[in-house]
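Participant: Any chance you can model this:
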Amino acid sequence: MPQLVRLYIRSVALGFALAVLFTALLIGLDVAHLRHLVLSSPLGWLAALMLVIFNGILFSGVQFAFVVMRMAESRPPAGGRRQPVAFLRPAEAAVRVPAAPRD
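Facilitator: Here you go, the predicted structure:
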């Protein structure tokens, strides 16, 4: 199996494990009365399952993106010539410009 596919499967597994933990904490701590909604409804298990699945999709995508971005090669900054930047000073006095009146 290619290394990238293995990395993706590992990221998805970790993302879904985090989603199960997150959903368990949401229900266990009764955030926004989710425990009451899940336990009192006959289809509460479906709501909990949907929370796990949707959070799993989100967390696994974030986990995979995080791992892929950490794989980038970090190059030292290029040297280049460091030349001073010329700063413009504001005009010290107003300049009068003669203008002829219009008719």
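Participant: can we go C-alpha only for contacts and neighbour counts from here?
Facilitator: Noted.
Participant: For Val62, pull up the helix or strand it's in.
Facilitator: For Val62, the host element (DSSP states H and E) is helix 44-70.
Participant: now the other sequence, so there's something to compare against:
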Amino acid sequence: MTACILFAIGVQSQAADFMDSKCRDFRKSFSIDKRTIERPEPPFCATMFGQFDELSFNRCRSEMEDYRNKVAKFTDCLFDENERATEEFNTAVQNFNRRVGR
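Facilitator: Coordinates of the predicted model:
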């Protein structure tokens, strides 16, 4: 019974982390693994061959600005994830040391 309660609390905590995280926009909503983060993809127009006409240039420029904003948010996400991983590691070390009696 206790294990079921602890498991439910853990799931609720992970769900809250998923919703509150800076990485929310970079996780698949329907994925089982809520920790997987996907890097933003560059717009297709940036990798195409050939010259731009004015309309294509303006459209692609807008897509590139959007991409730049997504990359900046992704960088913030990675920083946040790094902090979370470090905290999780430190907690695990403390728990380990307690079990060993140190």
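Participant: Drop the TM-score for these two in here.
Facilitator: TM-score for the superposed chains, counting by TM-score structural alignment, normalised by the length of the second structure: 0.35, backed by 53 aligned residues with a CA RMSD of 3.8 Å.
Participant: follow-up on the earlier one: just checking, what packs against the helix holding Val62 of the first structure?
Facilitator: helix 3-28, helix 34-40 (3 or more CA pairs under 8 Å, 6 or more residues apart in numbering; DSSP states H and E).
Participant: Is it possible to get CSV of those that adds distance to Phe66 of the first structure and mean neighbour count?
Facilitator: Shown next, in CSV, are those (distance: least, CA to CA, whole Å; neighbours: other CA atoms under 10 Å):
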stretch, distance to Phe66 of the first structure, mean neighbour count
helix 3-28, 9, 16
helix 34-40, 30, 15
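Participant: quick one: which of those is nearest Val67 of the first structure?
Facilitator: With respect to Val67 of the first structure, and counting by CA to CA, the nearest of those is helix 3-28 at 8.0 Å.
Participant: Tell me where the second structure has helices.
Facilitator: For the second structure, the helices defined by DSSP state H cover 2-20, 54-100.
Participant: For stretch 74-92 of the second structure, list every residue counted as buried.
Facilitator: By 16 or more other CA atoms under 10 Å, the buried positions in stretch 74-92 of the second structure come out as Phe74, Cys77, Glu81.
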